[in-house]
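> The following block contains a protein sequence and its predicted model.
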Amino acid sequence: MALSDVTHPDVSVVIPAWNAAGFIQKAIDSALSQEGVQVEVIVIDDASEDHTVDIVKDYQNERVVLIQAEENSGPGAARNLGFAAARGDWIAVLDSDDYFLPGRLSNLLNKADKTVDILIDPVVEQPYGRKECVPFFKQGELPVDELTLAHLISTNLIFTHIKSTGYLKPVFRRRFLQEKGVTYWPEVRIGEDYYFLAACLAHGAKAKMTEKAGYVYTIRSESISRIMRVEDINILLANDGRFLSEFTLGQESSNAQDFRTRNLIRGRDFLKLVRYIKGGQVLKAFKLVFNSPGSSLLLWLPVRKRLLAACRT
């Protein structure tokens, strides 16, 4: 399917898809039905093994563009393909199992001025098959006006009560991305959205927050939930090191990064501790607790989870 010759779009909606036949139509329809803005929808099929491609091809709509990757390379690589093909003034990422609420894009663009490079709204959650949506963030958990790099770093932690801003789905000014040369790290499959947004902010992007939620994050029972492993945290620490090698942070962001690093190391030690306990490696467990006492405090987490579940029943 070739790029269309429709009126120059205000927003390019980029949808990376892999085996998304069961739900991608809702995502595409939610983007096409946005009122008050010219939209093109770019679907990047990441070598799906189902009939995702057939569903996209069935759209007899010049605003829908299909790009087929030659091999499965992950969401970051797929988004890079979509971003490169985008023609809109703004680019919005939409996961194939999520959808936009009516008016989302026009509400965001109405808040933009010449100084704004990124537009962000809160997200809501919706269990698959249900109608009700629940705010992901509670009141006061998001900044009121602008998302800074320091705030982004300090709210992307593990094993804490802090809601991760990595779940936000920003809309980016395409000209800014082109001028700064910001792309996804294609080999990164853990936290790819975090590093992309962090790179934008490190390049000096102004990210404006808005109040009205417009992005629905769908929770499906068959979704593959990532269970954090020691190896995953090692990857995050390595990617953080890469990020720090590419950017010089201000004092506030640097302090936030130091806090994040300590948090990741503590989380890694906790997972090692659990591994040692389950494996009956008592001496290694005691040694780890001695060297990293904070890791043992996280043993309270599974107990707390069970207590909360019991209180709900």
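Received, thanks.

> only C-alpha atoms for contact and neighbour calcs from this point on.
Noted.

> Where is the longest helix in this structure?
helix 251-278 (DSSP state H).

> Just the element for Glu40, please.
Assigned by DSSP states H and E, Glu40 falls within strand 39-45.

> How far off centre is that strand?
Offset of strand 39-45 from its chain centre (CA atoms, centre = their mean, to the nearest Å): 18 Å.

> Give the next helix or strand downstream of that strand.
Assigned by DSSP H and E, the successor of strand 39-45 is helix 52-57.

> so what does the next helix or strand after that next one touch, helix or strand wise?
Tracing the chain past helix 52-57, the next element assigned as helix or strand by DSSP H and E is strand 64-68. For strand 64-68, the packing partners by 3 or more CA pairs under 8 Å, 6 or more residues apart in numbering; DSSP states H and E come out as strand 39-45, helix 52-57.

> Would you indicate which residues of strand 64-68 are buried?
Buried residues in strand 64-68, counting neighbours by 16 or more other CA atoms under 10 Å, are found at 64-68.

> closest to Glu252 among those?
Here the nearest of the buried residues of strand 64-68 to Glu252, counting by CA to CA, is Ile67; it sits at 40.6 Å.

> Put this next to the previous one:
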Amino acid sequence: MGTGVSVIVAAHRAHDTILRAVQSLLEQDWTAWEAVVVSDDGTDYRPTLRAAGIDDPRLVFTGTGRVGAGAPAARNAGMAVARLALVAPLDADDRFLPGRLSALVPLALAHGAAFDNVAVVRDEDDSLLLRLYGEGQAPAWLDGEGFLATSVPMFPVVRRDLVPGWDEDVNFCDDVVFNVRVLDAAGPVPLVATPFYEYRQRAGSITFSADSGERAERCYRHVLDRLAGDGLGIRDEALRQRFTQAIAAKRARNAAYEAAFRAGRCANFQEFLALGEG
């Protein structure tokens, strides 16, 4: 198995954004990567990329065989064909900033996983909504408790043998569950303060939907049921308890977001966080 990184790109109705995501990989100075583009809408993304002049041998194409199976199912399908030592998710409407892989890959190889800061950007006008960590606020190491105090999605580079897979029955806050399980397996891992991941907020995405708050609440209840049952496979009992407490806090924050959304003060959860009310 190669020592590079398999970047798994779950793609659902993403023909208008896939070029940006893949281009961000082509601009990396760390070149030992493959991009596993997973179609979750029954379409072929190769013609879209080729029309833009992109036909790189590092691109691998597969699919879920379904339409709308969800990001967890798509990422698992990508994992099934990924060939390299590290795994990194990249949403099809997001992008890596230059230098991300050269900063994170060596750390992940040495410590099992590595995270970085995240910039939340409004897709329509490229304006910065917020950063996960402000200037001088990012810790050098991230553990489960530190992660559970965050509210912005995080996308680690992870050693393949530590990747737990994505729970397909957790269909909204799947990234939270995945990251907790990674940190349960790896322990504290390095956090790079530079915001190398650009999380794009765009109309039509799941977080923009009018029922996003209801979806989040259903997900939180389901995660609580799993924690009370199989513990989501989390071995550290203290971390399981902390996760349960964090879900209660997230439900309260979600209720506040719902109120702000209904009052017209924000269009999505990240805009709500930018208001400073979350």
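Right, received. Where do you want to start? Note that the coordinates shown come from a computational prediction; the quantities given were computed from them, not determined experimentally.

> Can you give me the TM-score here?
Remark: TM-score between the superposed chains equals 0.78 [TM-score structural alignment, normalised by the length of structure 2]; 260 aligned residues with a CA RMSD of 3.4 Å.

> quick one on the thing from earlier: out of the helices and strands packed on strand 64-68 of structure 1, nearest to Leu297 of structure 1?
Of these, nearest to Leu297 of structure 1 by CA to CA is strand 39-45, at 43.3 Å.

> equivalent range in structure 2 for that closest one?
Aligned by TM-score structural alignment, strand 39-45 of structure 1 corresponds to residues 33-39 of structure 2.

> Relative to structure 1, what is the average displacement of the matching stretch?
For stretch 33-39 of structure 2, the mean deviation from structure 1 after alignment is 0.7 Å (mean CA distance after the TM-score superposition for structure 1).

> helices or strands next to the longest helix of structure 1 in the packing?
Helix 251-278 of structure 1 makes packing contacts with helix 149-154, helix 230-246, helix 282-291, helix 293-297 when contacts are defined by 3+ CA pairs under 8 Å, 6+ apart.

> gap between that helix and the chain center?
Its chain's C-alpha centre and that of helix 251-278 of structure 1 lie 21 Å apart, by CA atoms, centre = their mean.

> Check stretch 80-98 of structure 1 too.
Its chain's C-alpha centre lies 13 Å from the corresponding centre of stretch 80-98 of structure 1 when counted by CA atoms, centre = their mean.

> how about that stretch, which residues of structure 2 does it hit?
Going by TM-score structural alignment: stretch 80-98 of structure 1 matches residues 76-94.

> Okay, now that stretch: how far is its last residue from its first?
19 Å (CA to CA, to the nearest Å).

> Pull out the buried positions in it.
For stretch 76-94 of structure 2, using 16+ other CA under 10 Å, the buried residues are 76-79, 82-94.

> Strands of the stretch 101-250 of structure 1, start to end?
118-120, 123-127, 134-135, 146-147, 171-173, 207-209, 215-219 (DSSP state E, counting those that start in this stretch).

> Could you save those strands as TSV and add columns showing mean neighbour count and distance to Trp300 of structure 1?
Shown next, in TSV, are the strands of the stretch 101-250 of structure 1 (neighbours: other CA atoms under 10 Å; distance: least, CA to CA, whole Å):
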stretch	mean neighbour count	distance to Trp300 of structure 1
strand 118-120	25	34
strand 123-127	18	27
strand 134-135	14	26
strand 146-147	18	32
strand 171-173	22	38
strand 207-209	22	34
strand 215-219	22	26
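
> Redo those as TSV? Include distance to Ser154 of structure 1.
Converted to TSV, those look like this (distance: least, CA to CA, whole Å):
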stretch	distance to Ser154 of structure 1
strand 118-120	17
strand 123-127	19
strand 134-135	21
strand 146-147	11
strand 171-173	21
strand 207-209	16
strand 215-219	22
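
> of all these, which lies closest to Gln25 of structure 1?
Of all the strands of the stretch 101-250 of structure 1, it is strand 215-219 that lies closest to Gln25 of structure 1, at 13.7 Å by CA to CA.

> That closest one vs strand 123-127, what angle?
Per axes from the mean of the first three to the mean of the last three CA atoms, to 10 degrees, the angle that strand 215-219 of structure 1 makes with strand 123-127 is 30 degrees.
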